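Visitor: Provided below for reference: sequence and predicted model.
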Amino acid sequence: MTSTVQNRPVVPPTRRRPGGPPLPLLVLCALVATVVSAWSIGFAPATLVDGLDEVWALLERMLPPRLEDPGRIGVLAVETLLMAVLGTVLAAIASVPLAFLAARNTTPHPAVYAAARAFVTFCRAMPDLLFAVLFVRALGIGVLPGILALALHSIGMLGKLFADAIEQTDAGPREAVRSTGAGYLREMVNAVIPQVIPSWIGTFVYRIDINLRMSVVLGFVGAGGIGFALQDALRGLIYPRALGIVLVILVIIAAMELVAIGVRQMLLAPGQSHPQRDRAIRFMFSGLLGGVTVAALVVLEINPQSLLTWVWPSIEVFTRMVPPNFEALGGALAEAAVQTVAIGVVSTAIGIVLSVPVGILGARNTTPHVGVYWLARGWILLVRAVPELILAVVFVAALGLGPVAGTCALAIGSIGFLAKLVADSIEEIDPGPIEAVNSVGGGWWKTLCAAVLPQAMPAMVGSSLYMFDVNIRTSTILGIVGAGGIGFLLFESIRTLNFDVAGAIVIVIFVIVYAIERLSGWIRSRLV
């Protein structure tokens, strides 16, 4: 969501809090970490250049794209979309009460607050594909494990952002409602929820967009959706069919992103002059969402009772992971964990370097020409529409098994994601300094260096740290397609029913993701 920038003060590039690391030192540490990580996984520019011929040869084998049995592909595409919607709806329903328990100003007790925040953190730290694998083992192949995986992982984001929105509410309305003798429930409904609804709506719509990307790869582990057809084509080395399915996925995700942008603008536009219209729009959106949810239950043949009865079979599988067995894999577990972090570091570094130029060209207020703007935005949309796991499959087929393929896949995904964030942050800066530089005859480069980048730098640093956080999570599951990291050991242990070994790997993944999240959060709090 964007904010008004007309009265926004110019933000200095290093608004560092006391005790925080200086930006040059942070950059130096990042460079050292990137070089060491690239060396540890054997990632070198020469290796990548040598592999470009293989990538091009694979692309030639994919052409021309072929879409066989379009009826079945269409059904799987609709199934994928409905899975994303239903998973997000279930997560939102669970996240609302959880958010009140996880917000400092509404929780009934500090112990409840700590427990709620711990559960939200756990859901956010565990990859959705990991949840899907475990649910498939517990419930069998089908769409229900995929829906539950999307819902549980989404709680990690929705619960946190919903709770953060509650903590930022004005206490005045609550005090006014409380003065009338209303109880806790009426106080929340009448004084808190009206303040957080706009933020919740924006977060919910954005999460559907994210879950659609996630749902297209759940089929790789038998959790429903169009990913199953894609994996089947790739496993059979039928590359033209695989490319045809990928193009369908691109169209679905791109269309969903455009719809999400329109819905956010329509629902979250200022409504001071047309409050009745805004209420009508939100009522229509709620009705449409309710209808789609019911349609999802019918089309996907989900018995509402199964949304409650899944708990006990899943608990039985989850408890088989306790106690965890850290000795079975020995040094291989530590080596895979280090490799996972190295993949995240190198891919993020590449994404940062290559995304900044694209983001500058994709911002309306800095692009040199409108044609360049649309070309950059089109590239961003295209790259963001391809899930990293699909990119990993392509690079594994072209470059072979190993962390280099996973690094390339995450790097490309990072370019698209970061370029969008960079472009959006540049478009939100105060236009005053730009006009001042232009008034004294400053050219494009002078304007960029003196007026644009200093303002956008804090947001760019924060976005880069967030991207690093996301890439560490994603790198933990790339091993499912042989793209390096700890994911290969995890899925092999589950496939061979060594759940105690899987439990040890899950704990290692959680520690890695949580540590990186805390580190990046600490750096953001000092620099941004």
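Guide: In hand now; what should we look at?
Visitor: hey, let's count contacts and neighbours off CA atoms from now on
Guide: Will do.
Visitor: What's the local residue count around the closest residue to residue 504 other than its chain neighbours?
Guide: Spatial nearest neighbour of residue 504, chain neighbours left out: residue 324 (4.6 Å); criterion: C-alpha to C-alpha, 6 or more residues apart in numbering. Neighbours of residue 324 under the rule other C-alpha atoms under 10 Å: 18.
Visitor: Spatially central residue for the protein, please.
Guide: Note on the chain: the residue nearest the mean C-alpha position is residue 210, at 5.8 Å, using C-alpha atoms, centre = their mean.
Visitor: Helix or strand: which one has it?
Guide: Here residue 210 sits within helix 193-215, counting by DSSP states H and E.
Visitor: Check which helices and strands that helix is in contact with.
Guide: Secondary-structure packing of helix 193-215 (3 or more C-alpha pairs under 8 Å, 6 or more residues apart in numbering; DSSP states H and E): helix 70-102, helix 143-167, helix 239-268.
Visitor: Of these, flag the one that's most buried.
Guide: helix 143-167 (a mean of 26; mean count of other C-alpha atoms under 10 Å).
Visitor: try it against this one:
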Amino acid sequence: MSSTVKDRPVASHTGGRPAGPPRPGLLPLLAAAALGCTVLSAWSIDFAPATLLNGLDEIWALLDRMLPPRLDDPGRIGVLAVETLLMAVLGTVLAAIASVPLAFLAARNTTPHPAVYAVARAIITFCRAMPDLLFAVLFVRALGIGVLPGILALALHSIGMLGKLFADAIEQTDPGPREAVRSTGVGYLREMVNAVVPQAIPSWIGTFIYRVDINLRMSVVLGFVGAGGIGFALQDALRGLIYPRALGIVLVILAVIAAMELVAIAVRRMLLTPAVSNPRRDRAMRFGFCGLLIGLTVAALLVLKINPLSLLTWVGPSIDVFARMIPPNFATLGGALFEATVQTVAIGVVATAIGIVLSIPVGILAARNITPNAAMYWAARGWILLVRAVPELILAVIFVAALGLGPVAGTCALAIGSIGFLAKLVADSIEEIDPGPIEAVHSVGGGWWKTLFSAVIPQAMPAMVGSSLYMFDVNIRTSTILGIVGAGGIGFLLFESIRTLNFDVAGAIVIVIFVVVYAIERLSGWIRSRLV
């Protein structure tokens, strides 16, 4: 795949600028600061290699109790899996519909006024900063148990990503066609539709497909809070300690997510690889994609039994619940809120550090242009797919069962998820490097290791730094909700406050989560702008 925003939305965190070498002196300083923060964070949550070694026996014992996997009711699990997939599609479609006009308002070159730009960007930032599981909990409280709260949670959180990347794509369009259309005297709307949308469409398609892939993973765990999908059946099996059934459901989830990822890759390549000699094929495929999307949306409404009016009438009950969080009550929790916040950040720091260290070797072996042989390539790619297919919250449940309650279990779960995600980004970035330096090293008789350290890593380093910072940003968001299964962090306090109807306390926690996530996002963005 290309490294552009069009083909890989994750790469947009570099801001659309061409990657260059990190600024001299800053990278070692960042590495030293990261090492210090990691050691301090590990100490604060009592995370030590000895702790993991002592827990290996419990982990193997738990895995042994899961075997052999079984499905007691395959029909029901199959229906729930289809519901989960349709929830992901419908949630992404709703988010895309809302994100397109929001993106025009949030793009500097199309916004009608700076004040409108600021408001639109604030909405996007809020949706991106708040975890989807938190939205789901609040919607379940407002609307009741079912798939609708899950769909709305996915949609709102997706606006944060789609709105930002849609706006970035608009800002990167060529102004020439706009000037040509404007010279004909048409209005603002015609100018946008005729000159901007055709340029942004390829990027929007790539971003949309990628977001469906993300939302499928997210929709799996929404059942943990009663928001529909296969996650409810998994939670039921885990709560009843029926581990073979739980493993059977996890394998179904893995198969669905893996299949979806393969389909997404195929669709992305088909739609985003231009056929210069056959533009009609391009138009036909895009119309076909739109038709398929409309069909899936209608199927989702019918299968999930969603009344289209409910997609509008949810606002009133939800505002009632959200309003009960104001004014926030910071006094009730006192120091416990601060301690939980620090623990949440520590979990994210340690998990990201472990993910960075362990993902680089896997990513190198998974890069087609540098891997020693085909067997290692497929083994590494298979491992990445396997790890990425299991959501972190499910991993957290497993580690809590094996290691006990606390931040160590959450850190392990988040670290494994980071390995899969970062290894894929590392592999993709290595596959996109200039082959010239590699050929130069080979021409003077350099071996595999010489090629790796002289020609590969120096070129891939900027992308690896940017991906690591992006992963840290994501991990901080994820660590805020691990407490729902007892894996440490501020999430436990949040879900307890909502469960006991202390919405004013929940309001205080939500504000703290937003501030922490936003601050980390700004910090990582600032570092990226200096290093990448």
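Guide: Yep, it's here. Because the structure is a prediction, the values reported are computed rather than measured.
Visitor: Would you mind reporting the TM-score between them?
Guide: The TM-score (TM-score structural alignment, normalised by the length of the first structure) is 0.98; 521 aligned residues with a C-alpha RMSD of 1.3 Å.
Visitor: need the helices and strands packed on helix 193-215 of the first structure in TSV with distance to residue 469 of the first structure, can you?
Guide: Output for these, formatted as TSV (distance: least, C-alpha to C-alpha, whole Å):
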stretch	distance to residue 469 of the first structure
helix 70-102	22
helix 143-167	13
helix 239-268	22
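Visitor: Could you find the counterpart of the residue nearest to the centre of the first structure in the second structure?
Guide: The equivalent of residue 210 of the first structure in the second structure is residue 214 (alignment by TM-score structural alignment).
Visitor: now for residue 491 of the second structure: what does it line up with in the first structure?
Guide: Under TM-score structural alignment, residue 491 of the second structure pairs with residue 487 in the first structure.
Visitor: is it true that its match touches residue 477?
Guide: Yes - the criterion here is C-alpha atoms under 8 Å, and residue 487 of the first structure meets it with residue 477 at 4.4 Å.
Visitor: In three-state terms, label residue 68 of the first structure for me.
Guide: Under DSSP: H, G, I helix; E, B strand; the rest coil, residue 68 of the first structure falls in the coil class.
Visitor: Identify the residue nearest it in space, chain neighbours excluded?
Guide: Leaving aside its sequence neighbours, residue 68 of the first structure sits nearest to residue 241 (C-alpha to C-alpha, 6+ apart; 6.8 Å).
Visitor: quick one, what contacts that neighbour?
Guide: 62, 65-68, 233 (C-alpha atoms under 8 Å, 6 or more residues apart in numbering).
Visitor: Just put those residues in a markdown table and tack on distance to residue 246 of the first structure.
Guide: A markdown table is the format used below for the contacts of residue 241 of the first structure (distance: C-alpha to C-alpha, whole Å):
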| residue | distance to residue 246 of the first structure |
| --- | --- |
| 62 | 11 |
| 65 | 9 |
| 66 | 10 |
| 67 | 10 |
| 68 | 13 |
| 233 | 11 |
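Visitor: of those residues, buried ones?
Guide: Buried by 16 or more other C-alpha atoms under 10 Å: 62, 65-67, 233, out of the contacts of residue 241 of the first structure.
Visitor: What about residue 353 of the second structure, how many residues nearby?
Guide: 22.
Visitor: what do we get in the first structure for it?
Guide: Using TM-score structural alignment, residue 353 of the second structure pairs with residue 349 in the first structure.
Visitor: if I pick that match, what's in contact with it?
Guide: Contacts of residue 349 of the first structure (C-alpha under 8 Å, 6+ apart): 34, 411.
Visitor: tell me which element it falls in.
Guide: Assigned by DSSP H and E, residue 349 of the first structure falls in helix 331-361.
Visitor: what comes up buried for that helix?
Guide: 333, 336-352, 354-356, 358-361.
Visitor: Give me the mean distance between it and the second structure.
Guide: Here the mean offset of helix 331-361 of the first structure against the second structure after fitting is 0.2 Å, by mean C-alpha distance after the TM-score superposition for the first structure.
Visitor: wait, residue 429 of the first structure sits on residue 452?
Guide: Yes - between residue 429 of the first structure and residue 452 there is a contact under C-alpha under 8 Å: 7.4 Å.
Visitor: distance of the aligned partner of residue 320 of the second structure in the first structure from residue 302 of the first structure?
Guide: Using TM-score structural alignment, the partner of residue 320 of the second structure in the first structure is residue 316. According to C-alpha to C-alpha, to the nearest Å, residue 316 of the first structure and residue 302 of the first structure sit 22 Å apart.
Visitor: now swap in residue 293 of the first structure and tell me
Guide: From residue 293 of the first structure to residue 302 of the first structure the distance is 11 Å (C-alpha to C-alpha).
Visitor: of these two, who's got more company?
Guide: Using other C-alpha under 10 Å, the more surrounded residue of residue 293 of the first structure and residue 302 is residue 293, with 20 against 15.
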